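Undergrad: no sequence on this one, just coordinates:
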């Protein structure tokens, strides 16, 4: 059973065992507008919480996407390089950005659940 968390910077993180899938929230993509480019981190690179992992560019602006926790990049969503609008159509499912092996599960305790995130964006 996966568990879903959110950051104050509008990333979501879905945890399945020791692997976390990361993306941006519906709210974030709505604020950014139509995506025209989505970068990808290098597989095998180590990330610390707060590191810039990806840059996404929309018709409005370029925006950094931060790693919510420490870990190692194990997979990137290759579909986004040719179809960046997938991030607009399905930001919290098919439009995921990267997967990482979690280095420190205790960091998850500092993130918000869905109720907390809804309060944060209200």
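TA: Perfect, thanks for sending it. Everything numeric in this text was worked out from a predicted model, so none of it was measured.
Undergrad: use CA for all of it now, contacts and neighbours both
TA: Fine.
Undergrad: mind checking how far residue 76 is from residue 99?
TA: 6 Å (Cα to Cα, to the nearest Å).
Undergrad: mind listing what the most centrally placed residue in the chain touches?
TA: With distances taken as Cα atoms, centre = their mean, residue 23 lies nearest the centre of the chain, 2.3 Å away. With contacts defined as Cα atoms under 8 Å, 6 or more residues apart in numbering, residue 23 is in contact with 11, 12, 13, 91, 92, 95, 96, 97, 98.
Undergrad: put this next to the first one:
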């Protein structure tokens, strides 16, 4: 697992990266009431805004952590956005992307560094 400063987690399996938000981010957001996901087969560039999350506290975006193609989205979150609060680092992943250049992952934190980053 890798972590971004934007509180995203990245689970790497070959050239597929599953992306979600951390428990810390879900806690900061509060109750999530709306999720808008990208379309499958969309080509994205690092830092593109590709997911919109709205909670009772705020609206925020999830940025593409890498260049790649969206190959799957978690439609269950559209139907039940509250899943983000229930299991943010498990079943409540947002999208999976196929990535050609995995070396960009080297820029992200491992779990220990992320815990230090959030003061945990």
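TA: Everything's here; your move. Here the structure is a predicted model, which means the values were calculated and not measured.
Undergrad: which strand or helix spans the residue nearest to the centre of structure 1?
TA: Residue 23 of structure 1 belongs to strand 19-24 when elements are defined using DSSP states H and E.
Undergrad: check the mean deviation of that strand from structure 2.
TA: Once superposed with structure 2, the aligned residues differ from strand 19-24 of structure 1 by a mean of 0.4 Å; criterion: mean Cα distance after the TM-score superposition for structure 1.
Undergrad: same for the helix or strand immediately after that strand in the chain, what does it pack against?
TA: Helices and strands here follow DSSP H and E; after strand 19-24 of structure 1, the next one along the chain is helix 26-32. Packing partners of helix 26-32 of structure 1 (3 or more Cα pairs under 8 Å, 6 or more residues apart in numbering; DSSP states H and E): helix 86-89.
Undergrad: mind listing what's buried in stretch 114-121 of structure 1?
TA: Using 16 or more other Cα atoms under 10 Å as the test for burial, stretch 114-121 of structure 1 gives residue 117.
Undergrad: what span of structure 2 is it aligned with?
TA: Here stretch 114-121 of structure 1 aligns to structure 2 at residues 111-118, judged by TM-score structural alignment.
Undergrad: determine how far the matching stretch lies from the middle of the whole chain.
TA: Stretch 111-118 of structure 2 sits 16 Å away from the centroid of its parent chain (Cα atoms, centre = their mean, to the nearest Å).
Undergrad: related to what we said a few turns ago, aligned to the residue nearest to the centre of structure 1, what sits in structure 2?
TA: Superposed on structure 2 with TM-score structural alignment, residue 23 of structure 1 falls opposite residue 20.
Undergrad: ok, which stretches of structure 1 are helices?
TA: Along structure 1, counting by DSSP state H, helices occupy 26-32, 79-82, 86-89, 114-121.
Undergrad: other SSEs contacting the longest one?
TA: Using 3+ Cα pairs under 8 Å, 6+ apart as the contact criterion, the secondary-structure elements in contact with helix 114-121 of structure 1 are strand 3-6.
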